[in-house]
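Visitor: sequence and computational prediction follow.
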Amino acid sequence: MNLWGRLRDMVVTRILGLDDSPQRIARGVFLGFVVAMTPTLGLQIVLYVTLAAILRVNKVSGVPILFITNPVTALPMYGFCWWLGNAVLHGGSGGAGWEEVRARLMEESARSDSVYEQLLSADFWSRVGEAMAQLGGELWLGSLISGVVLGAPAYLLSLWGVRAYRRHGDHALNPEPDVPEPNVRNERSTPPPPMV
């Protein structure tokens, strides 16, 4: 199966087909985007499930979204979020400079030989936490703004998608080949032969 087919199957079976109200599923998707953008790499699933339970949203629908943040995508995503937060808080000036932030993030991601070694190292996670704390308000504000901006249209799209999926059923998104109906004899058209 190709990538598009896998993505479609994941959306259809894991999000649209959930057994919950469309609003709760869509709110879970929204919360998934907000949490995915926060600088809580490594804690996002725990944070999401906890917030989902408190806010009474679907605990499953946002989990696939959390995987957009990983050690490979963290640098560009958090760099953009810091830039956005810095622009909002300081008008683009003041605070730490972009070069300083980029150098700090690159330093943290380059201290180990491989991504797998980083993921398994408690020292790596400690350094990531320290770097995130030092980047402070700019990163958090930019992350929350990004999460809300991405989550709002995702909420509307998933709400519409769940309702459409339920209105038209599974066959609307997963059409099956037309199978001819078996020949059923219409009893009114020809009476059965008499019994002798």
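Guide: Yes, it's here. Computed from a predicted model, the values in this text were never measured in an experiment.
Visitor: can we go C-alpha only for contacts and neighbour counts from here?
Guide: Noted.
Visitor: what's the first helix or strand after the longest helix along the chain?
Guide: Using DSSP state H to define each element, the chain has its longest helix at helix 122-168. The helix or strand immediately downstream of helix 122-168 is helix 170-173, counting by DSSP states H and E.
Visitor: outside of that next one, which residues touch it?
Guide: The contact list for helix 170-173, computed with CA atoms under 8 Å, 6 or more residues apart in numbering, reads 12, 165.
Visitor: adding another structure so you can compare the two:
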Amino acid sequence: MVFRRRDRRPMLRATADFLYPKGGWTRAFHYIKHRVRRLPDTPERIARGIWAGVFTTFTPFYTVHFLVAFLIARLLRGNILAALMATFFGNPLTYVPIGFVSLKTGHFLLGDTIEEQAARSFGGKFVDAGGDLKNNFLALFTDREPDWHGLSVFYDEVFLPYLVGGIIPGAITATVCYFLSVPLIRAYQNRRKKIIKKKFDAIRKKAEAKADGVAKAD
């Protein structure tokens, strides 16, 4: 697997690294940028993969962003690895503004406002939905009564507005990243080709000089 670690990290360590990677988010960003630029593909295909990954971060499918990015990249014929790495555009530093913009836009498009849905806090709606999932799962094996109220509120006031509202800002942000990525990746690839060609030319000249020296000695 491309992203699998050889050493298994404890859950607490993995959570801490997600919230604040070793070396900081700046170093993590430069690492991802370096890996994306070195992908063996055309700038356009890599940029389409980046589009898919960035757009995915504006969707509410938090636990399956890799899968969503993979499917969108396949649909756009973009680079799959670029799409997976671009999902790191969504991180603890960006999820709050992404969520706020997506929810605000979604409620506006659906004809209501976040303030009108303030009877229960944002976090409380997640808790209620999680409680319903747990209760309804246990209801399959016990005499508990299924309760869908918390899930219904979560869908109407969080998930659906987020899904609808993330499309426009997600598409805009992903498109900006696409047009910025193409010339940067192309320039990097051209510069890298020149460096590799220069190294090969130096090796070839050295080999030719050595061959000439052997021929003269004979």
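Guide: Thanks, I have it. Since the model is a prediction, treat every value here as computed from it, not as a measurement.
Visitor: got a TM-score for the pair?
Guide: The TM-score (TM-score structural alignment, normalised by the length of structure 1) is 0.64; 159 aligned residues with a CA RMSD of 3.7 Å.
Visitor: next one: the longest helix of structure 1 to chain centre, how far?
Guide: Its chain's C-alpha centre and that of helix 122-168 of structure 1 lie 8 Å apart, by CA atoms, centre = their mean, to the nearest Å.
Visitor: that helix - contacts with which helices or strands?
Guide: Helix 122-168 of structure 1 sits against helix 22-37, helix 74-90, helix 98-109, helix 115-120, with contacts defined as 3 or more CA pairs under 8 Å, 6 or more residues apart in numbering; DSSP states H and E.
Visitor: out of those helices, which one sits most buried?
Guide: helix 22-37 (a mean of 27; mean count of other CA atoms under 10 Å).
Visitor: helix or strand next in line after it, which one?
Guide: Defined by DSSP H and E, the subsequent element after helix 22-37 of structure 1 is helix 44-55.
Visitor: ok now that following helix, how far from the chain's centre?
Guide: So, by CA atoms, centre = their mean, the centroid of helix 44-55 of structure 1 is 13 Å from its chain's centroid.
Visitor: what lines up against Met37 of structure 1 once you look at structure 2?
Guide: Structural alignment (TM-score structural alignment) places Met37 of structure 1 against Phe58 in structure 2.
Visitor: surely its match is in contact with Gly170?
Guide: Yes: counting by CA atoms under 8 Å, Phe58 of structure 2 sits close enough to Gly170 to count as a contact (5.2 Å).
Visitor: show me what Met76 of structure 2 aligns to in structure 1.
Guide: Heads up, residue 76 of structure 2 is Leu, not Met. Mapped onto structure 1 by TM-score structural alignment, Leu76 of structure 2 lines up with Leu55.
Visitor: from Arg27 of structure 1, how far out is its match?
Guide: Counting by CA to CA, to the nearest Å, the gap from Leu55 of structure 1 to Arg27 of structure 1 is 9 Å.
Visitor: and the residue nearest the centre of structure 2?
Guide: Thr87 (0.1 Å; CA atoms, centre = their mean).
Visitor: okay, the helices and strands packed on helix 122-168 of structure 1 in JSON lines with distance to Gly137 of structure 1 next?
Guide: Shown next, in JSON lines, are those (distance: least, CA to CA, whole Å):
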{"stretch": "helix 22-37", "distance to Gly137 of structure 1": "14"}
{"stretch": "helix 74-90", "distance to Gly137 of structure 1": "7"}
{"stretch": "helix 98-109", "distance to Gly137 of structure 1": "13"}
{"stretch": "helix 115-120", "distance to Gly137 of structure 1": "25"}
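Visitor: and what about Val60 of structure 1, helix, strand or coil?
Guide: coil (DSSP: H, G, I helix; E, B strand; the rest coil).
Visitor: in contact with it, which residues?
Guide: Val60 of structure 1 touches 14-15, 28, counting by CA under 8 Å, 6+ apart.
Visitor: tell me which helix or strand Tyr31 of structure 2 sits in.
Guide: Going by DSSP H and E, Tyr31 of structure 2 is part of helix 24-37.
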